[in-house]
Each structure stands twice: as structure tokens, then as C-alpha cells.
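Peer 1: Sequence first, predicted model second:
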Amino acid sequence: MRDISMRQDITFLSDGRKLAGHLYLPDGRSADQRRPAVAVVGASSGTKEQTPAAYARRLVRLGYVALAFDHSTYGESEGTPRSDENPFAKSEDIKNAVTFLTSREEVDRSRIAALGICGGGGFVPYTAVADRRIKAVATVSGLPDLRSTLTDGFAGDWHDLMAFAQSAREAYAAGGDAQYVPFMPPGEQSEWVENGKQYYLTDRNPDPHWKNETLVWSFDKMLQFSALDIIPLLAPTPLLLIAGSRAETLPQSQAAYEKANEPKELYLVEGGTHFDFYDKPEFVEPAVEKIDSFLRTHL
């Protein structure tokens, strides 16, 4: 496939761990031409073969260098215990991904952006407040407020969840195995989670090695994280928030828009739900078209 011919398998270090990535390079670059670059950060629990690949493959066709990578403890990247949904470690991974991009001769280091999908839509603006090498931020189906996701009951009563997390920590410290819960839980769940199962637990999921698990004591870190706490400080870095008009997480994109300072834009795609933007061309492609317009304006 033409996409694979433009892709390099790469690694870079993040806080001592080797992370695995796919670097997508545009065709037709002359030796002295440096391109704008985008670090593509996927959904919580996700791998580089999932939403990051869907967006990176389209961005590279538009002339961007695009980097998709597995966060620490996920996919082909190092780190134990596995499947640790740690927003703060993921922020460091993003900074180190940007550092990797600055080292590449193909990249114009003055024109680096970051795109976050779902949970990545919180990790990216959070990181870009401190990492001003990121010159523009875009999110799709963003989930910037993990704290409220938990306190609103996504995984049951959050007080019980915190007690479970701490007991799991103690058991692991005493020599026991790391404890996990399903990322996509069994049984009938909310409409949002049921829609998520239609992506993760069907052949729509392009990564056959993806694991349906979350480390139990990830949840106390997630409770501590909300990019809404810091997003007012993102300006003057421009911010684009893309969401579907029917997205279950649209209120989170709206909350981020309200708290952020200019320049900012909330762009709605009619009819889209949260998970439609993971892989469905009729939603991914208009999102990428808008991202391209945004980046050409601000990079």
C-alpha cells in the first residue's frame, strides 16, 4: 500500500522508556524542504494503529509529517505494569514525541502542531500549555475532563473505585499481580459505552493486539486530571475543537471552548457521534479537512 511506503517504524525515549511509533512522511520532499509536522495522540487505552493511524494517513497526504505512537505501557512501547492510563505520563510522552520531531531533518521545528482524539483531546492541550514548541492544537471528540467522566459515574461510584484502586496498589506492592478491569465493560452500559463497543470489540478495530483492559489504579490518576483546570493558559496558542452534533461527549468540547481564551474555535460536524470520528470516512474526512485549514492558517 502507498501509505506503508511513506511510513517509517521509529522509536524514541520518554522518561527512560522506549516508545514505538510510526512516522508518516510525505512523498516528493526535496532535500532542502522541511515540512510542518503533527504529533497525533489517540484515545484513552488506544494504540498507534487505531485513531492515530486514521488521521496520520490522511494528514501525510496533505503534506504534513505525522507521528503516531504508542504511549508508555501500551502497544509496542515499554513500561510496566501495562495499560496504565496515566494522563501525566502521557503528557510527558507527548513532550518527548515533540522532541523527536524536532530532531528530524524532514520537519520544520517552528511548525509543529498536536492533534488529540478522545482522551488525547485532553492530554494535548494540557501539554501544550507548558510545551510552547507546539504551535497549534486541534482536538476531535475531545475528552478533556477525565475527572468529571469518573465523578459522573462512567465506572460506577467513584468513591468505591478509589478504594478499589488503593487496595490494588497495596496488593501489587506486596508482590501480587497487577489488577485490571475491562476498558469496555461487559453487560448493558450507557449509549456512549455501547457505541464504543461497536468500535473496540468489532472488526472496526484495526489493531488485533489491542487489550481490553485498564490498570485499576489508573483511575485515581484519572480522577486528578482535568485539562479544563489549565486550558485558559493555552492562549495565544490557537485551539480548534471538533465534535459531532450528536456526540455523547459534546458537552466536554463545549466546556473546553468556554474556558479557553482566544484564538479558539468549536467546529461541529452534523450528525456525528463520539466514536464516528474514530474511523468512519464520512466524519473523519471533514474533520481532517477542517484541521488542514486550521493548520494552514496558524502554522
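Peer 2: Great, that's in hand. Since we're looking at a predicted model, the values are computed, not measured. Residues are numbered from 1 along each chain as shown.

Peer 1: For the rest of this, base every contact and every neighbour count on C-alpha atoms.
Peer 2: Noted.

Peer 1: need the contact list for Val137.
Peer 2: Residues in contact with Val137 (Cα atoms under 8 Å, 6 or more residues apart in numbering) are Ala113, Ala114, Leu115, Gly116, Val124, Pro125, Ala128, Thr237, Pro238, Leu239, Leu240.

Peer 1: Next one for the comparison:
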Amino acid sequence: MSLPQKVTFLSRNYKIAAHFYPPVAGSPDRSGAAIIIAHPWTSIKEQSPANYARVLTHAGFICLTYDAAYQGESEGEPRNLEDPYQRVEDIKCAVTYLVGHKDVNSEKIGVLGICASGGYAPFAAQTDLRIKACATSAAVCAGTMARRGLEKDSSNMDILKMQLEAAGKDRNSDVGGEKVPIVHLLPEKPEDAPADFPDAFRDLMNYYRTDRAFHPRATNTTLPRSWDIMANFDAFAHIEMISPRPLLMITGTKAATKWYSEDAIAKAKEPKELYVVDGMTHADLYDKIDDAGAKCAEFFAKSLA
């Protein structure tokens, strides 16, 4: 795969830093079909999106990866804010960028969302009819996660109440109120994790906080005020609106988040497919993507033909 071109586009007047990947020389001719690849929460374009871009450009697709507003190399203050609605806007503005690109067929634009963007991508596709096909890998709805956690039958409401109290203090700090510490989502180092650290979070820690994927711009932090934006977001409430455009959701048999994809697919209308990769955890689907990547290539080849 050749080095991507550094490009930018605007999303609500924030300059978004992006990488534009042309198809690999000698790959199949996809007639200008292009895929937007959106990153997980606290992640950046150089991590899992680059892995999927490698596979999809070898399959002949143009790919666009980018850092969400407030994160990575993109503009936006306050830094490290996670705003689901801005994240959705970033996807829609990425579509607009591709529509204006000379090498892109505007009738052949798809989106792939990973982890939290596995919620943002379907949410964007529900109302942006320019998105002709939607795929997700290890999908999570950030709002449902705030309310219920990662486990299907759990409730996070007591913890959420404390997070919302911290969000209010965080906002008050803008006018001289008490400063609230930034939130570190995972231990900074694996050796800092407690013995009873949940396996689902250990899975993420072993990806983000080790040499496997560590990157200085993926800061492992978010602002407390993120929670009062996420708390009542619901990525999949109207997922049936994607139909009749196709939807693919990929998860793993060992992914703690598998139920998110199962529930979303149950609500969606045809054409839809749940693809479960044997032996894969949530974070495995970030970089161990021989199977998942091939499935995405097959899906977009059919959907954007």
C-alpha cells in the first residue's frame, strides 16, 4: 500500500485532518467506489482505520480515514471531547468531501464504522442517502454503553449519574468553577491494571496501551462533559431507515460487545447481514482483520457495483 495523501475537509467549520488512500496499482477496477472508515472512541486514523484501508485499497477501493473533530490532528476545542452528533456530522462531511473529489464516483460511496463509529456510521446512513452501503466492525452505541455498560444485561445508571454530575462540574469550570480531572479510560500501562480488571477492558488495554497499537496522539483520555452528550444518544433506534441500502455488521464470537450488533441487526430491515468471526474479541477486530477485511471487501464490491 502506498502512503496516503494528507488532505483536509471542513465539519462545522472545524478543519478535519484526513488520509486519502487511492486504490493499490493493479487492484480491481471499482469505477471510483470509495469507503469512509471512521475510528473508535479515543482512537485515531493511524490505528484500526489504516488496517482496514490497507485491505480495501488492495481490493480496489478508494479509502478516506480521518481524525474526529476535537481529536488527533483535527481541530476543535475543548480537546478530547466525544460528541456523537459531531462524530456523525464528520461522517456526512467526509461524504461531501468525496463527492467533490475528481476520482470518486459520488453514487458509489460507502462507510465503515469501527467500535463507537459502528454506531455513528449507521446513524449517519439513516438520514444521509448519499451513503449507498454501511458496514460496521465491533459496533457499539456510545449512548447505550453510557446507560448500560458493555454487558447486555447490565445497568450503568448509578455510575452514569456520577458521570453526569462530573460533566456539570466540567462545564462549570469554563466560568471559574471547580476543575474536574480528565478521564483516562484505560490504565496508562498494563502493569497498572488491577487484578480484577474486567476482561472486556483488558482486551482494549492490550491493544491501545501496548506496542501493538500505541500512538502518542491516541491519548486514552476524554472529557467528563462527553457523558452528558452521549447519555441519551441511541445509534440504532431508527436503523431500519438504512433499508433498502445494504447493512453489514461484523463481530466476533469472543467480543463482549457482540450483543450490540445482534440487537441492531434484529431491528434493521433487509438487506442486512450479521457476520461473526470465530475466535475474535472486540479489539481483535481492530488489527486481526484477515477475515473481517475480506468480508468488507466482498460486501462493498457487491453493494457498490
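Peer 2: It's in. In this text, all values refer to a predicted model and were calculated from it rather than measured experimentally.

Peer 1: Superposed, what's their TM-score?
Peer 2: The TM-score (TM-score structural alignment, normalised by the length of structure 1) is 0.92; 290 aligned residues with a Cα RMSD of 1.9 Å.

Peer 1: Show the buried residues in the contacts of Val137 of structure 1.
Peer 2: Buried subset of the contacts of Val137 of structure 1 (neighbour count, 16 or more other Cα atoms under 10 Å): Ala113, Ala114, Leu115, Gly116, Val124, Pro125, Ala128, Thr237, Pro238, Leu239, Leu240.

Peer 1: longest helix in structure 1, by residue count?
Peer 2: helix 281-298 (DSSP state H).

Peer 1: contacting residues around stretch 223-241 of structure 1?
Peer 2: Stretch 223-241 of structure 1 is touched from outside by 87, 122-123, 125-126, 128-129, 132, 134-142, 144-148, 150-151, 253, 255-257, 259-267, 291, 294, 298, with contacts defined as Cα under 8 Å, 6+ apart.

Peer 1: residue ranges for the strands of the stretch 151-300 of structure 2, please.
Peer 2: Along the stretch 151-300 of structure 2, the segments classed as strands by DSSP state E, counting those that start in this stretch run 183-184, 221-222, 247-252, 272-277.

Peer 1: what range in structure 1 matches the third one?
Peer 2: In the comparison with structure 1, strand 247-252 of structure 2 aligns to the range 239-244 (TM-score structural alignment).

Peer 1: Now the matching stretch on structure 2. Mean distance?
Peer 2: Superposed on structure 2, stretch 239-244 of structure 1 shows a mean distance to its aligned partners of 0.4 Å (mean Cα distance after the TM-score superposition for structure 1).

Peer 1: now that stretch, how far from the centre of its chain.
Peer 2: 14 Å (Cα atoms, centre = their mean, to the nearest Å).

Peer 1: residues in contact with the most centrally placed residue in structure 1?
Peer 2: Geometric centre of structure 1, nearest residue: Gly120, 2.4 Å, by Cα atoms, centre = their mean. For Gly120 of structure 1, the contact set (Cα under 8 Å, 6+ apart) comprises Val41, Gly42, Ala43, Ser44, Thr139, Gly142, Leu143, Pro144.

Peer 1: And Ala255 of structure 1, by the same measure?
Peer 2: Contacts for Ala255 of structure 1 (Cα under 8 Å, 6+ apart) come out as Leu228.

Peer 1: What lines up with it in structure 2?
Peer 2: Under the alignment by TM-score structural alignment, Ala255 of structure 1 pairs with Asp263 in structure 2.

Peer 1: what's the helix or strand containing Lys135 of structure 1 aligned against in structure 2?
Peer 2: In the assignment (DSSP states H and E), Lys135 of structure 1 maps to strand 134-140. Under TM-score structural alignment, the match for strand 134-140 of structure 1 in structure 2 covers residues 131-137.

Peer 1: For the matching stretch, list every residue counted as buried.
Peer 2: If you call a residue buried by 16+ other Cα under 10 Å, then stretch 131-137 of structure 2 has these buried ones: Ile131, Lys132, Ala133, Cys134, Ala135, Thr136, Ser137.

Peer 1: from the contacts of stretch 223-241 of structure 1, which would you call buried?
Peer 2: Buried members of the contacts of stretch 223-241 of structure 1, scored by 16+ other Cα under 10 Å, are 87, 122-123, 125-126, 128-129, 134-142, 144-148, 150, 253, 256-257, 260-261, 264-265, 267, 291, 294.

Peer 1: follow-up on the earlier one: can you give the distance of the longest helix of structure 1 from its chain's centre?
Peer 2: The answer for helix 281-298 of structure 1 is 16 Å, by Cα atoms, centre = their mean.

Peer 1: tell me which residues in that helix are buried?
Peer 2: Phe283, Val284, Glu285, Ala287, Val288, Ile291, Asp292, Phe294, Leu295.

Peer 1: Other residues contacting it?
Peer 2: In this structure, residues lying in contact with helix 281-298 of structure 1 by Cα under 8 Å, 6+ apart are 54-55, 58-59, 62, 113, 135-136, 138, 140, 238, 240, 242, 269, 272, 276-278.

Peer 1: Hmm, Asp83 of structure 2 is touching Arg225, no?
Peer 2: No - with contact defined as Cα atoms under 8 Å, Asp83 of structure 2 does not reach Arg225; the gap is 9.2 Å.

Peer 1: Many thanks, I have nothing further to ask.
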